[in-house]
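Visitor: Have a look; sequence and predicted model below, questions after that.
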Amino acid sequence: MTLPRAAQICYRAGCTRTVVRAGQCGDHAPAPWSRTSARNSLRHAAARRVWERRVRPQALRRDGYACVWCGSQEALTVDHITPVSRGGTWDLTNAQTLCAGCHRDKTAEDRAL
């Protein structure tokens, strides 16, 4: 016969609540497992830095500082042709310059697929 374990108290200083997970109460417990690992998020952050510093200026220059859909030169953004979430890359071949309106329309199309 085994005896039930005694309730434990959260190990955070000053907290007297009962442990829920990982030695901590509900307020201090770590967030549940997420879909991306720390390793992948670091890769994503590094790719984003390269995109902002290198690819984005090259795409703007290549596209003549104008939207490739409508030709506008106002409120320009550099967009992934194929979204990264769908297998797109972070390189210049997957970049295009769009104005804010065309970018909004393209994003709506991407989400509809």
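Guide: Good, I have the coordinates.
Visitor: contacts, neighbours, all on C-alpha from now
Guide: Noted.
Visitor: mind checking the end-to-end distance for stretch 44-58?
Guide: From its first residue to its last, stretch 44-58 covers 20 Å (CA to CA, to the nearest Å).
Visitor: let's bring in a second one:
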Amino acid sequence: MACSGFYLLRNNTNSLKACRRAVNIRKRPRVRLDRQSYSSLHRSVLKRDGWRCQRCGSSVGLEVHHITPRSQLGPDAEENLIALCWDCHRRTHEPVPSGPRWRIVSSMLVRSR
């Protein structure tokens, strides 16, 4: 099987998986905690943070956020985790606009408040 871009575009994502296996390419090393250990870590982070979002102080819809993302090899360690409400967690993961156009828009938003 040829692992060409044309072949991958014509076919589904299973082709990409087959090509990765054929060439022996891994996305990243997988290290996962078992469910019980992660649940215990999750609870200890929420308890440490006083069962409150560390951004807005809400106690509703709390989630645990990795400060250094796992995709950047951030550890599943208490020092790398923080309690955030679902809204602050979503905002944390939103892309941050930049550039001269954004500066104009952001200055307009500040003036309108």
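Guide: Yep, it's here. Because the structure is a prediction, the values reported are computed rather than measured.
Visitor: any chance you could map the helices in structure 1?
Guide: Ranges of helices within structure 1 are 38-50, 56-62, 100-112, based on DSSP state H.
Visitor: Among these, show me which one is buried the most.
Guide: helix 56-62 (a mean of 17; mean count of other CA atoms under 10 Å).
Visitor: by contact count, what packs against that helix?
Guide: strand 76-80, strand 95-99 (3 or more CA pairs under 8 Å, 6 or more residues apart in numbering; DSSP states H and E).
Visitor: Out of those, which one sits most buried?
Guide: Highest mean neighbour count of the helices and strands packed on helix 56-62 of structure 1: strand 95-99, a mean of 24 (counted as mean count of other CA under 10 Å).
Visitor: so where in structure 2 does that one end up aligned?
Guide: Using TM-score structural alignment, strand 95-99 of structure 1 lines up with residues 81-85 of structure 2.
Visitor: For that stretch, give me the average deviation versus structure 1.
Guide: Compared with structure 1 after fitting, stretch 81-85 of structure 2 has a mean deviation of 0.3 Å; criterion: mean CA distance after the TM-score superposition for structure 1.
Visitor: in structure 1, what residues pair with stretch 50-67 of structure 2?
Guide: Going by TM-score structural alignment: stretch 50-67 of structure 2 matches residues 64-81.
Visitor: how about that stretch: buried residues?
Guide: Along stretch 64-81 of structure 1, these residues count as buried under the neighbour rule (16 or more other CA atoms under 10 Å): Tyr65, Ala66, Cys67, Ser72, Leu76, Thr77, Val78, Asp79, His80, Ile81.
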